[in-house]
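Q: Provided below are the primary sequence and the corresponding predicted coordinates.
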Amino acid sequence: MKNKKKELNSYAGQYICISKAMSFTLFSTIQYLYAY
């Protein structure tokens, strides 16, 4: 059970990292489009 929770936590952490990366990319793209 303890192992399962740790697995879930790391999965959630990866998901958060991916979401941050995605929003950062989106933000950069929008800034780039507005700059030109």
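A: Looks like it came in fine.

Q: C-alpha from now on. contacts and neighbour counts both.
A: OK.

Q: tell me how many other residues crowd residue 36.
A: 5 (other CA atoms under 10 Å).

Q: now do the contacts for it.
A: If you count contacts by CA atoms under 8 Å, 6 or more residues apart in numbering, residue 36 has none.

Q: from residue 30, how far out is it?
A: Look at residue 36 and residue 30: by CA to CA, to the nearest Å, they are 10 Å apart.

Q: cool, residue 21 as well?
A: From residue 21 to residue 30 the distance is 14 Å (CA to CA).

Q: please compare the first structure with the one that follows:
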Amino acid sequence: MPQSSNYLPCAVIKADYLRQILTVWVKFQNLTNSAAIFFAT
């Protein structure tokens, strides 16, 4: 069995994992920005 066939799903899983972390981080940033605006006003 070639190595590349095992590598591709691993890369896809890592990319999806990073995308989920990025999505959560962006949501958290938006939440903190909203809270800062809320408390500043």
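A: Cool, the structure landed. Keep in mind the model is a prediction, meaning the values are calculated, not measured.

Q: can you show me the helices along structure 1?
A: 2-35 (DSSP state H).

Q: what number of residues lie near the counterpart of residue 11 of structure 1 in structure 2?
A: Alignment note (TM-score structural alignment): residue 11 of structure 1 maps to residue 9 of structure 2. Residues near residue 9 of structure 2, counting by other CA under 10 Å, number 11.

Q: likewise for residue 15 of structure 2?
A: Count around residue 15 of structure 2 with other CA under 10 Å applied: 12.

Q: ditto for residue 14 of structure 1
A: 12.

Q: how about the contacts made by it?
A: Applying CA under 8 Å, 6+ apart, no residues qualify as near residue 14 of structure 1.

Q: one more: the one 3 residues further on?
A: Shown here is residue 17 of structure 1, which makes no contacts under the criterion CA under 8 Å, 6+ apart.

Q: do that again at 10 Å, thanks
A: Listed by CA atoms under 10 Å, 6 or more residues apart in numbering, the contact partners of residue 17 of structure 1 are residue 11.
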